[in-house]
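> everything below, folded, please.
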Amino acid sequence: MVAHLLSLRWRVMLNGFSRSTWQLVAAIIGLLYGLGILGVVVAGLVSLSFAPEGWAWTAAVLGGSVTVLGWVLVPLLLRGLDQTLSMDKLRSFPIPADRLLVALLVCGVLGVPGLVTTIAGVATALSWLRDPVALIVAPFCAVVGVLTCIAASRAVESITASFGNKRRYRELMSVLIFVPLLLAFPLISIIGSGLSVIGGDLPEIARTLSFTPLGAAWSIPGDLAAGRGLEALAKAGIALATLALLLLLWRRGLAASLIAPPTTDSATTSKGLGPFRWFPATPTGAVAARAAVYWLRDPRYGGSLITVPLIPVLAIFISVTSGSDWLLYAIGPVVGALLMITLSAEISYDGTAFAAHLSTGLSGRADRAGRVLTLSLFSVPTVLLATVVPLVVLDRLDLVPVLLGLALGVMLTGFGVSSVASTRFLMPVPEAGQSPFKSPQGSTLTTALITYLVWIIAFACAAPTIALAIAALITGSALLGWLTLVVGVGLGTALLFVGIDRGGKSLDARGPELLSQLRRASGG
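Predicted coordinates:
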């Protein structure tokens, strides 16, 4: 059974590569990148064997502890990424829990993450080339450490399995994994600064971790090399007891999952009319209310805005580290440029529910106007705050007219362009219920092209406003600043109405074709 499950796992992965050439290319690039990193790690481990005493031990304990912690946290954040051997698929087969545990453990070791961890773990023996005892013991300790990683990951995953089936949990985890990616540069800088500050305390931190389940197995070779035999024996007991306990917890989780019925999110019931009370009883108002419901309840809509609150964070961090404030002045226009693109994907988010707009005879202008109305209710205040607040902090209120005119002008113009573009091109988006940050296969290039096309057209249409803003900032003229505000809002509003009109006509003409494309995209 172990061989069968392992072959199934690898066959599914290889079949995925055969369906998409680009996916295969990405996998090859990723493999070469991983091998390169692995080579650097191995070279570093070899060099540690010639470093001062204690360096190899500290590096092994800290690196091993981080590895175990990563194996626990990453599957929680990326739950559902690999469903090849999920319990939902295995539950229907009469497999005893003990046999399934052994099979999944072996598959975990021989999977891509398990193989990389095993190779890196066994390579820690190269840090002890000058000590034969540690050199012999290190591979066995590495195997215990790798098994601990896999068992800990599976045990925690099985314990939290009931949460993983809940939609809100998946949405929260998606946000938690996406935000650190956006803040990777500041986080790396902060971590690097922190390590430089506490560098002298790392051996003491490693000593503490060596008596915990995180670092016990990785500490044993170094303890033997340093002549701490009793400590090595005690830590071997900690490591083996941890592994046994994790396997027991995992086994109980498997046994419970095998007999538990599959769980799904329960349907939620609405009380009252909700957003439909907020808008007038007109076709435009109905579309606006429906869009408001989606913005409030569909995480894909909120996911498209996750970058907006992070823009000030990045701007402040870069300004503090570089000593330049120019990014703080640009927060408002940048937020406006990001918000204007969100309208391009709304028909795609509708999916086959877009049929409701066609079957009721709704005019295209009402559809376009309703969606813009809802988006404007929070976009305009957001741009106002993003523009004015930094200028208040910097005590540059004299720049409010020019930067506000630029931000609003670009955003309103973009709304008009997006109102037309979304009827011409369907943006690839995650299906309903999926993670808001999951990209459909092969969609990255298409999404980028549509996004850049909308931005280029919008910036071209807003060229008068942009030119006035640049002139006002260079000359410092208050008159040009106020003129930028007037032209930005006036021209942006005019282009918005033109976009609603042209987009409405395009939607009336291409509505059935768009619905057909949406059905094909959803497999309907």
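> okay, CA-based contacts and neighbour counts for the rest of this
Fine.
> now Phe211: how far from Val137?
18 Å (Cα to Cα, to the nearest Å).
> neighbour count winner among these two?
Phe211 (19 against 16; other Cα atoms under 10 Å).
> host element of the residue nearest the centre of the chain?
With distances taken as Cα atoms, centre = their mean, the chain has Phe178 as the residue nearest its mean C-alpha position (2.7 Å). Using DSSP states H and E, the element containing Phe178 is helix 167-182.
> now for that helix, which elements pack on it?
In terms of contacts (3 or more Cα pairs under 8 Å, 6 or more residues apart in numbering; DSSP states H and E), helix 167-182 is packed against helix 55-77.
> helices of the stretch 251-400 of the chain, start to end?
283-297, 299-303, 310-322, 326-329, 331-339, 346-350, 355-359, 364-393, 400-424 (DSSP state H, counting those that start in this stretch).
> winner for burial among those helices?
Among the helices of the stretch 251-400 of the chain, helix 400-424 has the highest mean neighbour count (mean count of other Cα atoms under 10 Å), at a mean of 29.
> show me how far that helix is from its chain's centre.
Taking the mean of its C-alpha atoms, helix 400-424 sits 27 Å from the chain's own mean (Cα atoms, centre = their mean, to the nearest Å).
> what do you get for stretch 367-379?
Using Cα atoms, centre = their mean, the offset of stretch 367-379 from its chain centre is 27 Å.
> quick check: Ala458 touching Leu412?
No. Assessed by Cα atoms under 8 Å, Ala458 is found out of contact with Leu412, at 9.2 Å.
> return the set of buried residues in the strand or helix carrying Leu246.
Taking DSSP H and E as the criterion, Leu246 maps to helix 229-259. Buried residues in helix 229-259, counted by 16 or more other Cα atoms under 10 Å: 231-232, 235-236, 238-240, 242-243, 245-247, 249-255, 257-258.
> in three-state terms, label the residue of the chain positioned farthest from its centre for me.
Among residues of the chain, the one most distant from the C-alpha centroid is Gly227; the distance is 45.9 Å, by Cα atoms, centre = their mean. Using DSSP: H, G, I helix; E, B strand; the rest coil, the structure places Gly227 in coil.
> who's in contact with Ala337?
When contacts are counted by Cα atoms under 8 Å, 6 or more residues apart in numbering, Ala337 touches 407, 410-411, 414, 455.
> out of those, who's nearest Thr465?
Set against Thr465, the nearest of those by Cα to Cα is Val410 (7.9 Å).
> another one to check against the first:
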Amino acid sequence: MPAPAPVPGPGPAAGTRPALRLVGLKARILVNTMTRSTWVLVGTVLGAAYFLFLLGTVVVGLVVLGGQPAELVRTVLVLAGSALVAAWWLVPVLSSRADATLDPARLALFPLSTGQVQWGQALGALVGVPGVLTVVALLAATASWRSSPAALAAALLCLPLALALLVAGSRCVTALAVGLGRRRRVTEALSLAALLGLVLLGPVFSGLMSGLEQVWDRLPQWAGVLAWTPVGAVWAVPADAAAGRWADAGLRAGLTALTVAALVLAWRAVQQRALTSVVTERTAAGRAGSGAGLLDRVPERAWAAVAARCLVYWVRDPRYSGALVVVPAIAAVVWFSSAQTGAGFLFYALGPMFAALLAYQISGDVSFDNTAVSLHLLTGVRGRDDRAGRVLALLVIAVPLSAFGLLLPFALQGRWELLPGLAGTTLLALLGGAGLSSVMSARYTYPVAAPGQSPFKTPQGFTVLNVLVQFVALGLIVVLVLPAAVPVLVQVFTGEPAWGWAALAVGAVLGPLLCWGGIVLGGRWYDRRAPELLQEVAQFR
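Below is the predicted model:
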């Protein structure tokens, strides 16, 4: 009787099979997301057309670059490659759009090793618009060295190393940011650092533009420095091969390989912790007799309870408080821009600007609530009370900030004759925007970071259509402000104060009407669509 055939052990193929399965799952989720509805498909097609145009421009530019001197090619590719590395590493964190499809916290219960999850995430990073665009751009970049066979061969050999640098750095930085984002103090420090960077962005950009000729002359020197850093070394290897500097090429390739290895090890350590530990959110136990906090201090009405709950969100939830951090940064940037360009009227628009941005913030209130919106459904809160409570909480926060933005330009620069008109514009922006947001949050939801998660983390499902809808909402708020803004502009050009008082009257009458109309209409839609809203937000993970 023949002996049974031996059962194959877990070889390399068995180890890579789960990773390829994860990549296939991500591709399927991507396709399902893009084709789940006609509007999502239309938004996807429009976004794809835009990105294809950008890609075509980049490819043509890189091909044309191949006919230029080697030193110019080296400078352009090192600078562009370093910028690409920075974009892959930082943009997902700063924009709160880090890919969470293959989040290790979701995969912790599956029989997957850390290496398999890493391979799945690494290969999955190339599935999607950024990954495909990057691969095509890197292939086009190799054509820039077509005049030198040695440089072309070096560029092709460095292509996988460059992709590894981009992907490993992106996943490592994102994993570290998500871990740090769970700590409140660290999150606040990061917010302050981002605020400082935003404030300094104007002066830095202005300084670069004023010395554009000197900056252009120093680009080769900057590229030479970046070529010996982890983010720029790999892009200079083909130039060294073209010039016959094989020692420098080997050193730069070795530096990049060591950087990738360090990033993978750090990424693995964070990944291991995420796969083997369960993160639990602890809440501090209230002291005896402390009661329910703010909820004990409001009238026993449904709208008051909703307002108190939303006020707690505005103070403690980083997804809301992030909007408050941006307010002083916007004031500093607008002041600096108006001082540099001489367009002082931009500084006077701070009040309406603050009001519009803060009013827009509650357009995603139901999405931010996530499954907590079931509390309103189970307790029978009417839609009108829900909308009114959220608007009241907004006004408690937004009125002082909008008043600060309104009065600051006059305190620094004068022209108090414009105050009535701008006060009416600010009032219309705040109340009209609150009414519009009350309708929008009852009619439309979009994926946001779930409660308790890091603000750097966003679930899958956020598409180009979501971005377009948000821009349309901001555009509608601007349109609502026009009845008061137009008389203010007329006053600026004619000097007639009557136009300013007319703008104040328009804001004082139209603002409350729009706000109340939005609360009533949004309340009706909320009552009609409450179960659907709960079903939609429950899918945002």
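> apart from its chain neighbours, what residue comes closest to Lys505 of the first structure?
Once flanking residues are discounted, Lys505 of the first structure sits nearest to Gly364: 6.1 Å by Cα to Cα, 6 or more residues apart in numbering.
> contact partners for the one you found?
503-508.
> can you lay out the residues you listed as TSV showing distance to Val335 of the first structure, neighbour count and secondary structure?
Shown next, in TSV, are those (distance: Cα to Cα, whole Å; neighbours: other Cα atoms under 10 Å; DSSP: H, G, I helix; E, B strand; the rest coil):
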residue	distance to Val335 of the first structure	neighbour count	secondary structure
Gly503	24	26	helix
Gly504	26	23	helix
Lys505	29	18	helix
Ser506	28	19	helix
Leu507	28	24	helix
Asp508	31	17	helix
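> nearest to Ile159 of the first structure, of the residues you listed?
For the contacts of Gly364 of the first structure, the nearest to Ile159 of the first structure is Leu507 (48.8 Å; Cα to Cα).
> ok, Glu231 of the first structure - contacts?
Counting by Cα under 8 Å, 6+ apart, Glu231 of the first structure has contacts 220, 223.
> how about it, what's its match in the second structure?
Counting by TM-score structural alignment, Glu231 of the first structure corresponds to Asp248 in the second structure.
> report the distance from stretch 334-348 of the second structure to the chain centre.
26 Å.
> check stretch 272-291 of the first structure too.
Counting by Cα atoms, centre = their mean, stretch 272-291 of the first structure comes out at 32 Å from the chain centroid.
> now do stretch 134-150 of the first structure
That offset, for stretch 134-150 of the first structure, works out to 32 Å (Cα atoms, centre = their mean).
> so who does the residue nearest to Thr387 of the first structure when sequence neighbours are not counted touch?
Of all residues not flanking Thr387 of the first structure in the chain, Gly332 sits nearest, at 4.0 Å (Cα to Cα, 6+ apart). Contact partners of Gly332 of the first structure, counting by Cα under 8 Å, 6+ apart, are 383-388, 403-404, 407.
> how does it look with 7 Å?
Counting by Cα atoms under 7 Å, 6 or more residues apart in numbering, Gly332 of the first structure makes contact with 383, 386-387, 407.
> neighbours around the closest residue to Thr371 of the second structure other than its chain neighbours, how many?
Closest residue to Thr371 of the second structure apart from its sequence neighbours, by Cα to Cα, 6+ apart: Ala538 at 5.5 Å. Ala538 of the second structure: 17 surrounding residues under other Cα under 10 Å.
> and Ala538 of the second structure, how far is that from Gly421 of the second structure?
44 Å.
> and if you look at Trp303 of the second structure?
32 Å.
> neighbours of the residue nearest to Leu377 of the second structure when sequence neighbours are not counted, how many?
The shortest distance from Leu377 of the second structure to any non-neighbouring residue, by Cα to Cα, 6+ apart, is to Ala530 (7.1 Å). Using other Cα under 10 Å, Ala530 of the second structure has 20 neighbouring residues.
> am I right that Ala530 of the second structure sits in a helix?
Yes. If the criterion is three-state DSSP, then Ala530 of the second structure is within a helix.
> any idea how far Arg309 of the second structure is from Val298 of the second structure?
Val298 of the second structure is 11 Å from Arg309 of the second structure, by Cα to Cα.
> list residues touching both of the two?
Counting by Cα under 7 Å, 6+ apart, nothing touches both Val298 of the second structure and Arg309.
> stretch 186-197 of the first structure: average distance to aligned residues in the second structure?
Superposing on the second structure and averaging over aligned pairs (mean Cα distance after the TM-score superposition for the first structure), stretch 186-197 of the first structure comes out at 6.3 Å.
> separation between Leu479 of the first structure and Ser359 of the first structure?
51 Å.
> alignment lookup: Leu159 of the second structure to the first structure.
By TM-score structural alignment, Leu159 of the second structure lines up with Ala142.
> what about Val175 of the first structure, how many neighbours?
For Val175 of the first structure, using other Cα under 10 Å, the count is 18.
> so who does it touch?
Val175 of the first structure neighbours (Cα under 7 Å, 6+ apart): none.
> could you redo the last one with a cut-off of 8 Å?
Gly303.
> please apply the same query to Ala505 of the second structure.
Contacts of Ala505 of the second structure by Cα under 8 Å, 6+ apart are Gly424.
> make sure it is indeed in a helix.
Yes. Under three-state DSSP, Ala505 of the second structure sits within a helix.
> how close does it get to Leu436 of the second structure?
Distance from Ala505 of the second structure to Leu436 of the second structure, by Cα to Cα: 20 Å.
> how about Val58 of the second structure?
40 Å.
> ok, now Cys310 of the second structure?
Counting by Cα to Cα - Cys310 of the second structure and Leu436 of the second structure are separated by 18 Å.
> strands of the stretch 51-200 of the first structure, residue ranges please.
Secondary structure of the stretch 51-200 of the first structure (DSSP state E, counting those that start in this stretch): no strands located.
> residues near Ala189 of the second structure, how many?
Ala189 of the second structure, neighbours per other Cα under 10 Å, totals 11.
> what's the answer for Arg9 of the first structure, then?
For Arg9 of the first structure, using other Cα under 10 Å, the count is 17.
> check Asp395 of the first structure too.
10.
> map it onto the second structure.
Aligned partner of Asp395 of the first structure by TM-score structural alignment: Gly414.
> what sits against its match?
Contacts of Gly414 of the second structure (Cα under 8 Å, 6+ apart): none.
> also Ala366 of the first structure?
Ala366 of the first structure neighbours (Cα under 8 Å, 6+ apart): 283-284, 287, 504.
> how close does it get to Ala286 of the first structure?
9 Å.
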